[in-house]
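**Q** only the shape, not the letters, is given here:
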């Protein structure tokens, strides 16, 4: 059972104030209550290149539709190569995602500390692809009711991150699949090959609001 932290001292504006921008607000902090309040409103934190803390809600939000998901042949092959585990190597997963050698790396020490504390409280989880005793890839994300907000993924072996995505879809694809939201922030060319699509920000926020009352997947309880 996740532990609800102290409420945030900050109040986020409605995402609509951003107009055509993906950035809704700046400042605040990364306390557990603040971060959870943001996700519940359709926002997520990400520092910019100046290390300023910004709160994002993309106009075109990337999601993977879990209900009725049909994996491609390459997804099925990737998934079959690895064992999927949950929360057995969270520290290794988030630090691999934060590797500063990766192009576009944005996960700094403050983000690591915040999400590690949220993991300790039961809100953030890692989904890992294992090849025997070797961590081949993985991802981490925030689980609140029927929302799973994927934050970042990595691979040490070919198809390791793809298998982690496939494993996450399996974990979310239960009797509540139609009401779940698997958020992947933006649709990249790579994520599009995994089945990601864009939906309007207003649709995303409405779906998240409804998803908050959906039970967690068993793997994350």
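**A** Good, I have the coordinates. All of these numbers come straight from a predicted model, not from anything done at the bench.
**Q** hey, let's count contacts and neighbours off CA atoms from now on
**A** Noted.
**Q** quick check: nearest residue in space to the residue positioned nearest the centre of the chain, chain neighbours excluded?
**A** With distances taken as CA atoms, centre = their mean, residue 150 lies nearest the centre of the chain, 1.4 Å away. Nearest residue to residue 150, sequence neighbours excluded (CA to CA, 6 or more residues apart in numbering): residue 141, at 4.1 Å.
**Q** next up, a structure to set beside the first:
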């Protein structure tokens, strides 16, 4: 089912496991609303270049913006100050040790310009289920025995779809992002999908590319 808007049709999803082509997203990148957060639907979304993003009191909304913020792992920028932080040994990185704690922190940490969080209880449950099935991955940053930062996302095997990150100490999320990028570069990953532009991501080397190019990379094309 679809509803006409001034910007084109918005698809309303049913229980059927389906998404319309990403080219049918509106100018803001909104492609469809409705459906559910089953593991199968979430995986289909990421594999199709689509991600969920919505507020607690809103419909499920599925997005595929015309430009995509991405990081080519080999292009990660490590500032002189971050080089010093890495050399200092202040932080230690682990992987998939505290996924639930990472997503809880990501939902709780206040963000500029946002009154609430899009990481609702239903979202947490959905990504925890994906984690149990081996698709959702977390990176944790420790200062001695204290969890001070981290990030999580969906690992497609050649592209890592980043979802959210948090810092309780300065530079902790940067440390996680940089170390993850280096790991994925060594594994020949094509991209880290950062979804939407932020100055913070740009400072780490991420840049916007056209959706058409992103979809080619997603499909494994050069």
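**A** In hand now; what should we look at? Keep in mind it's a predicted model, so treat the numbers as computed, not measured.
**Q** report the TM-score for the pair.
**A** The TM-score (TM-score structural alignment, normalised by the length of the first structure) is 0.85; 202 aligned residues with a CA RMSD of 1.8 Å.
**Q** what's the biggest helix in the second structure, counting residues?
**A** Longest among the helix segments of the second structure by residue count, using DSSP state H, is helix 172-186.
**Q** how big's the offset between it and the first structure?
**A** In the superposition with the first structure, the average deviation recorded for helix 172-186 of the second structure is 0.9 Å (mean CA distance after the TM-score superposition for the first structure).
**Q** that helix corresponds to what range in the first structure?
**A** Under TM-score structural alignment, the counterpart of helix 172-186 of the second structure in the first structure spans residues 160-174.
**Q** contact partners of that stretch?
**A** 66-67, 71, 75-76, 78-82, 84, 127-130, 136-139, 153-155, 180, 194, 217-219 (CA atoms under 8 Å, 6 or more residues apart in numbering).
**Q** ok so, going back, buried set for the following helix or strand past the longest helix of the second structure?
**A** Following helix 172-186 of the second structure in sequence order, the next helix or strand is strand 191-195 (DSSP states H and E). Buried residues in strand 191-195 of the second structure, counting neighbours by 16 or more other CA atoms under 10 Å, are found at 191-195.
**Q** other SSEs contacting strand 191-195 of the second structure?
**A** strand 67-71, strand 159-167 (3 or more CA pairs under 8 Å, 6 or more residues apart in numbering; DSSP states H and E).
**Q** need the ones you listed in JSON lines (columns: distance to residue 13 of the second structure).
**A** Below are those laid out as JSON lines (distance: least, CA to CA, whole Å):
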{"stretch": "strand 67-71", "distance to residue 13 of the second structure": "23"}
{"stretch": "strand 159-167", "distance to residue 13 of the second structure": "22"}
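**Q** what about these, which gets the closest to residue 220 of the second structure?
**A** Between residue 220 of the second structure and these, the shortest separation by CA to CA is 9.3 Å, and it involves strand 159-167.
**Q** thought residue 160 of the second structure was touching residue 154?
**A** Yes - counting by CA atoms under 8 Å, residue 160 of the second structure touches residue 154, with 5.8 Å between them.
**Q** who's more crowded, those two?
**A** The neighbour comparison of residue 160 of the second structure against residue 154 (other CA atoms under 10 Å) goes to residue 160, with 26 against 23.
**Q** and that one, what pairs with it in the first structure?
**A** By TM-score structural alignment, residue 160 of the second structure lines up with residue 148.
**Q** swap in residue 129 of the second structure?
**A** Looks like residue 129 of the second structure aligns to residue 117 there (TM-score structural alignment).
**Q** gap between residue 179 of the second structure and residue 131 of the second structure?
**A** Distance of residue 179 of the second structure to residue 131 of the second structure, given as CA to CA, to the nearest Å: 20 Å.
**Q** more neighbours: the two, which one.
**A** Neighbour count, other CA under 10 Å: between residue 179 of the second structure and residue 131, residue 131 has more, with 21 against 16.
**Q** now that one: closest residue in space that isn't a chain neighbour?
**A** Nearest to residue 131 of the second structure is residue 137, by CA to CA, 6+ apart, at 6.3 Å.
**Q** my guess is that neighbour contacts residue 96, does it?
**A** Yes - the criterion here is CA under 8 Å, and residue 137 of the second structure meets it with residue 96 at 5.9 Å.
**Q** which of the two has more neighbours?
**A** Ranked by neighbour count (other CA under 10 Å), residue 137 of the second structure and residue 96 place residue 137 first, with 23 against 15.
**Q** what about residue 134 of the second structure, which SS state?
**A** When classified by DSSP: H, G, I helix; E, B strand; the rest coil, residue 134 of the second structure comes out as coil.
**Q** what about it, neighbour count?
**A** 12.
**Q** for residue 69 of the second structure, same thing?
**A** 21.
**Q** just give me the match in the first structure for it.
**A** Per TM-score structural alignment, residue 69 of the second structure is aligned with residue 62.
**Q** which ones are touching that match?
**A** Counted by CA under 8 Å, 6+ apart, residue 62 of the first structure has contacts 183-187, 196-199.
**Q** tell me where the second structure has strands.
**A** In the second structure, the strands defined using DSSP state E lie at 2-5, 8-13, 30-34, 51-52, 61-63, 67-71, 92-95, 136-143, 146-155, 159-167, 191-195, 207-210.
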